[in-house]
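Visitor: Here's a sequence, model it:
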Amino acid sequence: MTRTPQRPAACLFDLDGLLLDTEPLQGRAWQEAARQFGAELSPGQLRALRGRRRLDCAAEVLRVLPDGISVEDLLAVREPIAARLLPQAPAMPGARHLVERCRDLAIPTALATSSAAAAVAIKAAPHPWLDLITLRVMGDDPELLKGKPAPDIFQIALERLGVEAPGAWAFEDSVAGSQAAHAAGCRVLVLAPPDADRAAYPAGVVWLTSLREIDLG
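Guide: Reported below is the predicted structural model:
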């Protein structure tokens, strides 16, 4: 168990790859869309998309597509694929228990996800326990000017919770998300994917192999 030295003032959660095992499905949706335009995304290119907003991901994918294809063209193909795949995503081991434990201990929580509200609704629908996280800062939040790895999304969540960054625990999996949480001043706990390049993550993060390791007391 990873026991916290003291209970956090708040827990801030990423969604994709942290609470829900969506990353393989997200990557598959981008890959299938790219293939329809005659391109193939490498494993490294797919990893680079993790934790980032949809429009930021689309801009990256456009780099490998033939000229003349717009973001709108790409998303028109990709979004129906994602909408079909993402409801299949299971909860990550220990995710539900951790969120419920925060409720039981009256620890404030927030979702800080690069996914847009419509995508969150699709992914969360099979998992009603996610409704326990009532504060949600999502990728299309009107106050969010820059997506991860910029710290904005965590700064907004902290402000809305009324919590100072040093007392908050941010749970992440991606490099971009970890960089964002670290830049916001949070303590960062990383559920690293098996293929993670740990050298790319900020120094001082707490490494997890499962959310089941967290013991809030």
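Visitor: make it CA atoms for all contacts and neighbour counts henceforth
Guide: OK.
Visitor: where exactly do the strands run in the chain?
Guide: Ranges of strands within the chain are 2-3, 10-13, 109-112, 135-137, 168-172, 187-191, 206-208, 214-215, based on DSSP state E.
Visitor: To compare with the earlier structure, here is another sequence to fold:
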Amino acid sequence: MASTRKFKPVTHVIFDMDGLLLDTEDIYTKVFEELVAPYGHTFDWTIKARMMGVTPQEGARYLIQKLDLPITEEQYHEWCAKRYAELMPTAKLLPGAEKVVRHLHKHKVPVGLSTGSDAEKFNTKTTNHREFFKLFDPLVTCGSDPEVKHGKPHADAFLVPATRFPDKPDPAQCLAFEDSPNGVDSALNAGMQVVMVPHPKLDRSLCTKGTLVLDSLEDFCPEEFGLPAYDS
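Guide: A predicted model of the protein is given here:
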């Protein structure tokens, strides 16, 4: 049965990656748990929620200061890079991710990507999904893109990819997809509607700002935003 919900129609779509398209959040959790455990700390979802969506540099500064870790940012990045290289290539696409992206691409809806990762980490994470990620244009790696002056929750992470679509749409014409509170704030600050698909363990009190909040990308109905409906 067709959905009766209606939102402002859009023409372009910009996706986050970690925790939305790729199942990397549990890998991040494992890595950070391993990092802080030797110093007598626990990495929980209160801390994780604050780190989701930010650049690697901002995440490092926050975690080191929050837990008063006796390590430098350089040591943090070196240790994490080693574990990411071992674990991130195993990340799988989340349910509904391939369906929605390939559907939009098939119907010639421009789809972009904005990830807090830098280019190197993006390449590691997408090792087994190269063809899928070729569908995104533009593709912005906020952690290493010189035009992204400020990471999420600032607007740069979504304004920059919007300007890189060939027809340079108004941000209001773009629909953002996010899983993190920082990412949702970034999209809203950019003047976009945003569909939030949070991790099941994320505190639901942090999931109230999205234009639409879904349990899974499988629940997304494109026609609610004026996009082509799925083929029956």
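Visitor: How much space separates the counterpart of Thr11 of the second structure in the first structure from Ala106 of the first structure?
Guide: In the first structure, the residue paired with Thr11 of the second structure is Ala9, using TM-score structural alignment. According to Cα to Cα, to the nearest Å, Ala9 of the first structure stands 10 Å off from Ala106 of the first structure.
Visitor: more crowded one of these two?
Guide: For Ala9 of the first structure versus Ala106, neighbours defined as other Cα atoms under 10 Å are more numerous around Ala9 (18 against 11).
Visitor: how about the more buried one, what does it touch?
Guide: Residues near Ala9 of the first structure by Cα atoms under 8 Å, 6 or more residues apart in numbering: 107-108, 163, 167-169.
Visitor: cool, Arg83 of the second structure as well?
Guide: Contact analysis of Arg83 of the second structure by Cα under 8 Å, 6+ apart lists Val31.
Visitor: Mind doing that once more with 10 Å?
Guide: Going by Cα atoms under 10 Å, 6 or more residues apart in numbering, Arg83 of the second structure touches 27-28, 30-32, 34-35.
Visitor: One more: Gly191 of the second structure?
Guide: 155, 158-159, 170-175, 185 are the contacts of Gly191 of the second structure under Cα under 10 Å, 6+ apart.
Visitor: what do you get for Arg102 of the second structure?
Guide: Contacts of Arg102 of the second structure by Cα under 10 Å, 6+ apart are 108-109, 111, 132, 135.
Visitor: any idea which of the contacts of Gly191 of the second structure has the most stuff around it?
Guide: Phe158 (34 neighbours).
Visitor: max-length helix in the second structure?
Guide: Secondary structure of the second structure per DSSP state H: the longest helix is helix 73-87.
Visitor: how near is the match of Thr11 of the second structure to Trp169 of the first structure?
Guide: From Ala9 of the first structure to Trp169 of the first structure the distance is 8 Å (Cα to Cα).
Visitor: which position in the first structure aligns with Thr72 of the second structure?
Guide: Checking TM-score structural alignment: Thr72 of the second structure goes with Ser70.
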